[in-house]
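Novice: here are the coordinates; sequence isn't available:
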């Protein structure tokens, strides 16, 4: 009887304990109410945890009385004691100690091996997150360096203050901004002097007098004659013990102050850094020759491959936010336009996409018309997508050590992993001095195992990109899923320097590998040595797409909002051919797509590779056309022909153009053709076309195009504001803020 009673009591206790266990869920957001992806949710004192998905949602099993810890880089760690609540949602608070820190480097500087100190990377502080601080090497103290900042470059960048203008210009400099009420201020620290307590700020000298960051903040770049930064013992030797943390020496134009001879000697002893050449000298872009107007009678056909890459916009956004000059060849207008979402109807027939066209007066030229051609790929819910065989190919070479490279990469990939299903499998291949497999094919149900493999990645070594690609494709082929989604996802800054590294050899390698049926997605990270040309070639030749990730918000867009399109191809080798009616169109110009042009005969040649369309993807192309009878300075006189006379076909008087599309199914070899006719009927310009035109016009201005018709940034802003529309995710608003920062 006693034994029975004991069993009953034990069962009752067990049931009571189990009754106290519950599922805790909620949404974690930032200070502005936007969801925070990648927040770590851990039960204190245990290894049990979870992460928020790209919508900020989490779910974890807890007991009453547990303390749950919420942590995210750049935000104050939150501890919540669980009572009887099953739902817990809140906004995290910014960590004022870390949020506005900027670590600065002179990008692209070449140094001998014995001169190398810990590399620092410029960190862009976004609205919603901040990146971890990086400590300097102890060896950095022994190097006496001097950096000279060219003030004419600062003026170009339109910085509001000298402190901001230093961003990205001097190696090993850290700028920390505090916004704590009356104690608000700025702290400037040179690398190697990162004591946790004590006065470790660099000495500031303005026109020969000791000054403060408060004064420095008030000086405008156009008031500066020179800025020199002295590190290590050089500062102490010139300015005494008060300068042992380094010196920033500033001469203003109105101060009539000359540097002492010994200071000039110390500066001249060291090689000054050329700021302008450092910004982009290591970044490589394919040359773009802008499309001109084509006379319809001479060339009625315009043929090109679609492009769903969006890397150019996020890359340009990074440059603008960092105050860098923008190479015209970095500006791919089609990628900028296609970064944004437009309201196109879903396909209703057997084809995997629908076609939409629109005709209106060109916003920047009343004498011409603008044509918008839009494709809408069929959208599949994630659960309806076929099983995936994904191989992550991750660059862990030394060039990936910066905070906005490998650390950001790992956080971004976690967003993808958290969406995988049991039937999906992931492998991880890394490459540095050599390539290797760090995770064999693993089910999406084993998320913790995949995440641990990502967490354990570290950078170091050279960049054997070719070997990594071969190994990743071999692994993908060994685990090939028939009728599944077989894809290699390459994440790198593109800095290949071992093995197959030239653009030509990489193209040949990928052309060979794509025959396996494995698709390729390419994700670019970081800057300073960003190799856009290689990454574009890899994506184009690998039947894939190319994106540039500069923040967690961009990672959320690529792996969250556009998950299906990023990973699942619904049509390949998609080509567009537009035939213009010479009765209506005197001349036309394709805006962008310069690197995607095809010969007219390529349109019906099924052996010619072209672009791919993913689930839910949209493609937008813009033409500017000059109607018949309109005089235009853009058109040159055409010589008369002796042997060939053009005869116009009768009929079709109401048609402006005919659009033809050809595509193959993902595993198909024969193209399917679609035809769409645009009548010569003018419409009131839609919000979508206004906004797309604003983005295209901005791109033309950045490229210093011959065709932007003397418009200004203010014209772009007004056009974008009138086309902002519903803007569900705020991307259009971000564009308006971006161009406003330039116009101001």
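Specialist: Arrived safely, thanks for sending. All figures in this text were calculated on a predicted structure; none of them were measured in a lab. Numbers count the residues shown, from 1 in each chain.
Novice: drop to CA atoms for contacts and neighbour counts, all remaining ones
Specialist: Noted.
Novice: show me where the stretch 451-600 of the chain has strands.
Specialist: With strands called from DSSP state E, counting those that start in this stretch, the stretch 451-600 of the chain shows them at 485-492, 519-525, 545-549, 569-580, 585-591.
Novice: cool, and the stretch 601-744 of the chain?
Specialist: 611-614, 618-627, 655-664, 672-679.
Novice: and these: which comes nearest residue 124?
Specialist: Residue 124 sits nearest to strand 618-627 of all the strands of the stretch 601-744 of the chain, at 29.0 Å, using Cα to Cα.
Novice: just the residues contacting that closest one, thanks.
Specialist: Contacts to strand 618-627, defined as Cα atoms under 8 Å, 6 or more residues apart in numbering, come from residues 306-308, 334, 337-338, 341-342, 344, 362, 367-377, 584-591, 632.
Novice: hmm, back to that, buried deepest among the strands of the stretch 601-744 of the chain, which one?
Specialist: Ranked by average neighbour count under the criterion mean count of other Cα atoms under 10 Å, these are headed by strand 611-614 at a mean of 28.
Novice: then this one, side by side with the first:
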């Protein structure tokens, strides 16, 4: 009996040991063989399974593979697919080679895949989250059209294709319509006024589309948010104020007859230990629409990363809403991290979406725990699909506008795809004196809630406005790139009751103006007929500083003040050659150029992906986090997708 017991113990020990060895972690970095830069968004899958991951912004990946795994597959749009034998290696670094043949790649998205092998010579296989489509046909788009529910096919050429991508749910996303800013006459309208914006949700959302093999809807592309996704090397204020102003003037890279002015703002940086105590309320959407791997589970992982940043003097409560709203965790001090994380882990999705009731309850909890000199903020995590209660944008605006007067700000974290309501979430954040970020993966969560913790959650200047007065003697016309949803009336600049944007600790903001110098004749010159019922405006009077082309006025309020302060700066007509501009100027202008191309802007002029990519490479600078390299790869993928779409249209017409 003792021998039998000993044998069973040894067998159990052996079995347990083998179980521990049943999985191992493979790590590595994927780069481009052409220029050695990292490749973000590369898909790595275990051959013959649905196990996989993607590289992060620095091209790095980590994959837990089962025992017996022999091969990893590396795929990325515009590059040759590679299969690597794992062997006994725990680190596998791969350099992918570019391939023009990938221009014939087919981009497939579908809600559900129910297709059997047919005479056309194709078949589909669906795993839990990843459809894979194979085939050879004379016309892929026509062959698959109508054969797969919800299928969209974009093909650049005829012939063989082999493509896999995550399968989004049925597309019911919504975005606010954008009417681009046009060129404005400096003589008839010398003042340009807008609210500063530090949101960056549009960039990560655009990245999600491109990494999934699709071009984004034009209205999903907000140029200013793409530009301001990146950090820029600007000096903070040296005069004791909360924000410093910087300017840089050169030629416009897409039209060298025009000028491009960059206005850069840099908020003061407050060390974490000196930040005021926080009264936070996590408001979590746990409705049925959040029941997806890139929604509630990603929300939980994101918020737990934020919990790790909390200090003992901070407090956090947890409110959820589905068919009804409720308090899951009362306000709890930041040193009780295990308690807070357990409450987050216990969340599950199901039911309808009582968003209005959830927001009301969150404000109630925040008010009960108000810190008069602290940072009082609600953090809403949702896909924006409010369908029960106060659900219209107008209702939400009125509710948020009323509550923000109490000093409680609202930040919004957006998740998911398919039914994503960007328009609603942007509205909530704007009216709540908060910021708005789109979290498409855990790397983005770390950037937003860890790396940029202070800027995301701690306001140093609120109701920030800019007003630029152009000198008509030097400027014929001007155009603000982006900020279409932030334009203010000229009289709003001095109106302290008018809401505007906010800047957090260490935040940078960039705004570009494209300028048509006086005397230039082109398609964007602005002219009107002489007035009949009043005197025509006289010629502009040259100022004592005749080389002035504009004056920039900057207005803001301290976080706890209702009275604004103003500062100003003068810009002189002394442009530098584009090649002599800073790396930040080059890179930011490249992002703006790609944004215009993705929107198919009527003001893109001679912009091109080839030029923008080359400019971004020249402006990559010290890219320690890999975000600029990621953008370059994103622009290259967008270039391929754009060409594929154009060729597909021609192919369909045949």
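Specialist: Happy to help now that I have it. What you see is a predicted model; the values in this text were computed from it and never measured.
Novice: so which of the strands of the stretch 601-744 of structure 1 is nearest residue 148 of structure 1?
Specialist: Nearest to residue 148 of structure 1, of all the strands of the stretch 601-744 of structure 1, is strand 618-627, at 44.4 Å by Cα to Cα.
Novice: what range in structure 2 matches the closest one?
Specialist: With TM-score structural alignment applied, strand 618-627 of structure 1 matches the range 508-517 in structure 2.
Novice: rewinding a little: of the contacts of strand 618-627 of structure 1, buried ones?
Specialist: Applying 16 or more other Cα atoms under 10 Å to the contacts of strand 618-627 of structure 1, the neighbour count classes 306-308, 334, 337-338, 341-342, 344, 362, 368-377, 584-591 as buried.
Novice: how about the alignment partner in structure 1 of residue 403 of structure 2, what does it touch?
Specialist: In structure 1, the residue paired with residue 403 of structure 2 is residue 513, using TM-score structural alignment. Neighbouring residues of residue 513 of structure 1 by Cα under 8 Å, 6+ apart: 473, 542.
Novice: what residue in structure 2 is paired with residue 498 of structure 1?
Specialist: In structure 2, residue 498 of structure 1 lands on residue 388 (TM-score structural alignment).
Novice: so its match touches residue 351, yeah?
Specialist: No - Residue 388 of structure 2 is beyond contact range of residue 351, at 10.5 Å (criterion: Cα atoms under 8 Å).
Novice: which neighbours do these two share?
Specialist: Residues touching both residue 388 of structure 2 and residue 351 (Cα under 8 Å, 6+ apart): residue 323.
Novice: could you pull out the helices for structure 2?
Specialist: Ranges of helices in structure 2, per DSSP state H, are 2-20, 140-144, 201-211, 223-227, 296-307, 337-345, 355-368, 393-404, 422-431, 442-446, 453-457, 583-598, 609-618, 627-653.
Novice: show me what the third one is packed against.
Specialist: Packing contacts for helix 201-211 of structure 2, counted by 3 or more Cα pairs under 8 Å, 6 or more residues apart in numbering; DSSP states H and E, involve helix 223-227, strand 436-438, helix 627-653.
Novice: one more time with 10 Å
Specialist: When contacts are defined as 3 or more Cα pairs under 10 Å, 6 or more residues apart in numbering; DSSP states H and E, helix 201-211 of structure 2 sits against helix 223-227, strand 409-414, helix 422-431, strand 436-438, helix 583-598, helix 627-653.
Novice: out of these, which comes closest to residue 6 of structure 2?
Specialist: Nearest to residue 6 of structure 2, of all these, is strand 409-414, at 55.8 Å by Cα to Cα.
Novice: just want the angle from the closest one to strand 459-470.
Specialist: Using axes from the mean of the first three to the mean of the last three Cα atoms, to 10 degrees, the inter-axis angle of strand 409-414 of structure 2 relative to strand 459-470 is 90 degrees.
Novice: angle of strand 409-414 of structure 2 against helix 201-211?
Specialist: Going by the same axes, to 10 degrees, strand 409-414 of structure 2 is angled at 0 degrees with respect to helix 201-211.
Novice: strand 409-414 of structure 2 vs structure 1, average offset?
Specialist: For strand 409-414 of structure 2, the mean deviation from structure 1 after alignment is 0.6 Å (mean Cα distance after the TM-score superposition for structure 1).
Novice: which parts of that strand are buried?
Specialist: Under 16+ other Cα under 10 Å, the buried positions of strand 409-414 of structure 2 are 409-414.
Novice: how about those, which pair is most distant?
Specialist: Distance extremes for these: the farthest pair is 409 and 414 at 16.6 Å, using Cα to Cα.
Novice: what's the local residue count around the nearest residue to residue 552 of structure 2 once chain neighbours are set aside?
Specialist: Spatial nearest neighbour of residue 552 of structure 2, excluding adjacent residues (Cα to Cα, 6 or more residues apart in numbering): residue 468 at 4.6 Å. Counted by other Cα atoms under 10 Å, the residues lying close to residue 468 of structure 2 total 19.
Novice: also residue 490 of structure 1?
Specialist: 27.
Novice: ok, back up a step: can I get the helices and strands packed on helix 201-211 of structure 2 in a markdown table with distance to residue 326 of structure 2?
Specialist: Listed next are those as a markdown table, based on distance: least, Cα to Cα, whole Å:
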| stretch | distance to residue 326 of structure 2 |
| --- | --- |
| helix 223-227 | 34 |
| strand 409-414 | 18 |
| helix 422-431 | 20 |
| strand 436-438 | 24 |
| helix 583-598 | 41 |
| helix 627-653 | 38 |
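Novice: can you tell which of those is closest to residue 162 of structure 2?
Specialist: Nearest to residue 162 of structure 2 among those is helix 627-653; the distance by Cα to Cα comes to 15.0 Å.
Novice: for the closest one, buried residues please.
Specialist: Neighbour counts using 16+ other Cα under 10 Å place 627-642, 644-645, 647-648, 651 of helix 627-653 of structure 2 among the buried residues.
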